[in-house]
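Novice: Only the shape, not the letters, is given here:
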């Protein structure tokens, strides 16, 4: 099915041990956006998430499942799903978490904005955006990380680490997703930065982010630390390239 003015749309939902949430979140998404398809990408969850996903797909032709044999990072799961979606001919490919932190009822905000953008991010840190049930330490970590991204990479995106977003097909084709190597949570920043470097339009719309109530979070201090290290490397490399370019011109 299609979404007004955008063509065929699919939301990619990566899962690992989300048996408590997958039926609930897919049901909400299908109710909120009946014209949007759902693709579940399961990383061989030992808790039976993949089996539950298969049952959803059997009952609903607009739900599909991609089974992966290894758990090698959020970015790798998304890239796999994106390629499957591109091969299937989708015009818009989105991403969201399976744990309910991204509310399907707010997806229309992103899709409506995509009419005049190439990538739309559901942002927690622009006016109108918010988080629910986060401790102050987690909020400071996220805000600080995004500030660091803006300073190091020279971008204006307020929430480059957000995982609720929609891409045009042409965007994913322009940034050559087969060359993306970031596998963990830094994947989100990587994709946004690549979109900007390609000269494409990135927009943000406010969302209310709700911390998961069921299941375990995959975020950790080690994950955040590794993400900051990668941003630092990218930022220093970008500055070196600009300095070298200016030197050559002179």
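Specialist: Alright, I've got the coordinates. Computed from a predicted model, the values in this text were never measured in an experiment.

Novice: From now on I want contacts and neighbour counts done on CA atoms only, so please keep to that.
Specialist: Will do.

Novice: For this protein, which segments are assigned as helices?
Specialist: 22-32, 49-59, 74-87, 107-113, 136-153, 169-174, 187-197, 221-249 (DSSP state H).

Novice: Just put those helices in CSV and tack on mean neighbour count.
Specialist: Output for those, formatted as CSV (neighbours: other Cα atoms under 10 Å):
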stretch, mean neighbour count
helix 22-32, 17
helix 49-59, 18
helix 74-87, 20
helix 107-113, 19
helix 136-153, 16
helix 169-174, 17
helix 187-197, 20
helix 221-249, 13
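
Novice: Could you save the ones you listed as TSV and add columns showing distance to residue 126?
Specialist: Below are the helices of the chain laid out as TSV (distance: least, Cα to Cα, whole Å):
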stretch	distance to residue 126
helix 22-32	24
helix 49-59	34
helix 74-87	24
helix 107-113	14
helix 136-153	11
helix 169-174	23
helix 187-197	16
helix 221-249	21
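
Novice: Tell me which of those approaches residue 2 most closely.
Specialist: Between residue 2 and the helices of the chain, the tightest spacing by Cα to Cα is seen for helix 107-113, at 11.5 Å.

Novice: Kindly provide the distance from residue 222 to residue 228.
Specialist: Plainly put, residue 222 is 10 Å away from residue 228 if you go by Cα to Cα, to the nearest Å.

Novice: Identify whichever of the helices of the chain lies nearest to residue 121.
Specialist: helix 107-113 (6.9 Å).

Novice: Return the distance of the closest one from the chain's centre.
Specialist: Relative to the mean C-alpha coordinate of its chain, helix 107-113 is positioned 14 Å out (Cα atoms, centre = their mean, to the nearest Å).

Novice: Comparison target below:
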């Protein structure tokens, strides 16, 4: 059976309008949230690989409004996806994540792991995030630059920006040394996300700033932070899988980064 009854969230949380399709009842302590929009066979292959790992997580697809049929419910049932959330309101990645995180917390998950749905990340590393959550860490950042990690075909401009601008600035604001803060492969404890001093469920988080903000704010408040090694593989040739396009998009993203480091988004 497919359940479309909404999971209620606190009235003071700002959550985008969305549709909830529960495919299976909750059965695990942690939710694996995968944000997607029109990822085609990339997300399908990724979900098959996750299914093969038989991990102790409930898989939640956070769709931004795909029109390519890649996340139809019949396929998602076949690969053991727990729920499909479809954003109908405004906003981009941060809005998708607010939708999914609010739903997962209201459903009682003790922690959330997030991995991009574009097939670049080695999903075998999910088990390392589970272990870190079990060990009491509150924010776990995946890093391709940690020993045991792997960076394959990383575009040079992204390597420069991530290594010498993004990670140093986030580390400065967080008071914790991160090495790969452009990487969306990460985990959070429910305790940290529910802290009113974090307060992620606000309409100010629309595009990409929620990821930057959480990387700064959670360690800043004294929560336990760590990095785990991951692999990230870009295609050798052809178009790079990304939703951030052009100079304007990258400039806007760096503006959000600086605001997060300055504390602009702190409640």
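Specialist: Yes, it's here. These figures come from a predicted structure and were not determined experimentally.

Novice: In the first structure, what stretch matches stretch 41-52 of the second structure?
Specialist: Counting by TM-score structural alignment, stretch 41-52 of the second structure pairs with residues 20-31 of the first structure.

Novice: which residues sit against the matching stretch?
Specialist: Contact with stretch 20-31 of the first structure is made by 36-38, 49, 52-53, 56, 98-100, 104-105, 214-215, as judged by Cα atoms under 8 Å, 6 or more residues apart in numbering.

Novice: what about 7 Å?
Specialist: Residues outside stretch 20-31 of the first structure that contact it (Cα atoms under 7 Å, 6 or more residues apart in numbering): 98, 99, 100, 104, 214, 215.

Novice: now, which of these sits nearest residue 157 of the first structure?
Specialist: Nearest to residue 157 of the first structure among the contacts of stretch 20-31 of the first structure, with distances taken as Cα to Cα, is residue 104, at 22.2 Å.

Novice: Counterpart of that closest one over in the second structure?
Specialist: Match for residue 104 of the first structure (TM-score structural alignment): residue 123.

Novice: any idea how far the closest residue to that match other than its chain neighbours lies from residue 232 of the second structure?
Specialist: Nearest residue to residue 123 of the second structure, sequence neighbours excluded (Cα to Cα, 6 or more residues apart in numbering): residue 50, at 6.5 Å. Using Cα to Cα, we find residue 50 of the second structure at a distance of 16 Å from residue 232 of the second structure.

Novice: Now stretch 107-127 of the second structure: buried residues?
Specialist: Across stretch 107-127 of the second structure, burial judged by 16 or more other Cα atoms under 10 Å covers 109-123, 125-126.

Novice: Which residues are in contact with residue 85 of the first structure?
Specialist: With Cα under 7 Å, 6+ apart, residue 85 of the first structure has no contacts at all.

Novice: which residue lines up with residue 166 of the first structure in the second structure?
Specialist: Residue 166 of the first structure maps onto residue 187 in the second structure, by TM-score structural alignment.

Novice: neighbours of its match, just the number please.
Specialist: 30 (other Cα atoms under 10 Å).

Novice: which non-adjacent residue is nearest it?
Specialist: Closest to residue 187 of the second structure by Cα to Cα, 6+ apart is residue 113, at 4.1 Å.

Novice: which one in the first structure is aligned with the one you found?
Specialist: Counting by TM-score structural alignment, the partner of residue 113 of the second structure is residue 94.

Novice: got a list of what its match touches?
Specialist: 10, 11, 12, 165, 166, 167.

Novice: Go again with 8 Å.
Specialist: 9, 10, 11, 12, 164, 165, 166, 167.

Novice: Report the separation between the residue positioned nearest the centre of the second structure and residue 175 of the second structure.
Specialist: Residue closest to the mean C-alpha point of the second structure, counted by Cα atoms, centre = their mean, is residue 114 at 3.5 Å. Distance of residue 114 of the second structure to residue 175 of the second structure, given as Cα to Cα: 23 Å.

Novice: what's the answer for residue 120 of the second structure, then?
Specialist: Distance from residue 120 of the second structure to residue 175 of the second structure, by Cα to Cα: 29 Å.

Novice: what does residue 125 of the second structure give?
Specialist: According to Cα to Cα, residue 125 of the second structure stands 25 Å off from residue 175 of the second structure.

Novice: re the thing from before, quick one: the residue nearest to the centre of the second structure and residue 185 touch, right?
Specialist: Yes: between residue 114 of the second structure and residue 185 there is a contact under Cα atoms under 8 Å: 5.5 Å.

Novice: list residues touching both of those two?
Specialist: Joint contacts of residue 114 of the second structure and residue 185 (Cα under 8 Å, 6+ apart) do not exist.

Novice: If we ignore the residues flanking it in sequence, what's nearest residue 39 of the second structure?
Specialist: Residue 39 of the second structure sits nearest to residue 118 (Cα to Cα, 6+ apart), 5.9 Å away.

Novice: Count residues in the vicinity of residue 176 of the first structure, would you?
Specialist: Neighbour tally, residue 176 of the first structure, other Cα under 10 Å: 10.

Novice: Which position in the second structure pairs with it?
Specialist: By TM-score structural alignment, residue 176 of the first structure lines up with residue 199.

Novice: From residue 252 of the second structure, how far out is its match?
Specialist: On the measure of Cα to Cα, residue 199 of the second structure and residue 252 of the second structure end up 23 Å apart.

Novice: Ok, residue 101 of the second structure next?
Specialist: From residue 101 of the second structure to residue 252 of the second structure the distance is 24 Å (Cα to Cα).

Novice: now swap in residue 160 of the second structure and tell me
Specialist: Distance from residue 160 of the second structure to residue 252 of the second structure, by Cα to Cα: 17 Å.

Novice: Also residue 28 of the second structure?
Specialist: In terms of Cα to Cα, residue 28 of the second structure sits 37 Å off from residue 252 of the second structure.

Novice: Longest strand in the first structure, by number of residues?
Specialist: Longest strand in the first structure by number of residues (criterion: DSSP state E): strand 7-15.

Novice: what sits up against that strand?
Specialist: Counting by Cα under 8 Å, 6+ apart, 1-3, 35-43, 45, 49, 74, 77-78, 81-82, 85, 89-98 sit against strand 7-15 of the first structure.

Novice: Map residue 74 of the first structure across to the second structure for me.
Specialist: Match for residue 74 of the first structure (TM-score structural alignment): residue 93.

Novice: Who are the contact partners of the residue lying closest to that match once chain neighbours are set aside?
Specialist: Once flanking residues are discounted, residue 93 of the second structure sits nearest to residue 207: 5.4 Å by Cα to Cα, 6+ apart. Contact analysis of residue 207 of the second structure by Cα under 8 Å, 6+ apart lists 91, 92, 93, 94, 95.
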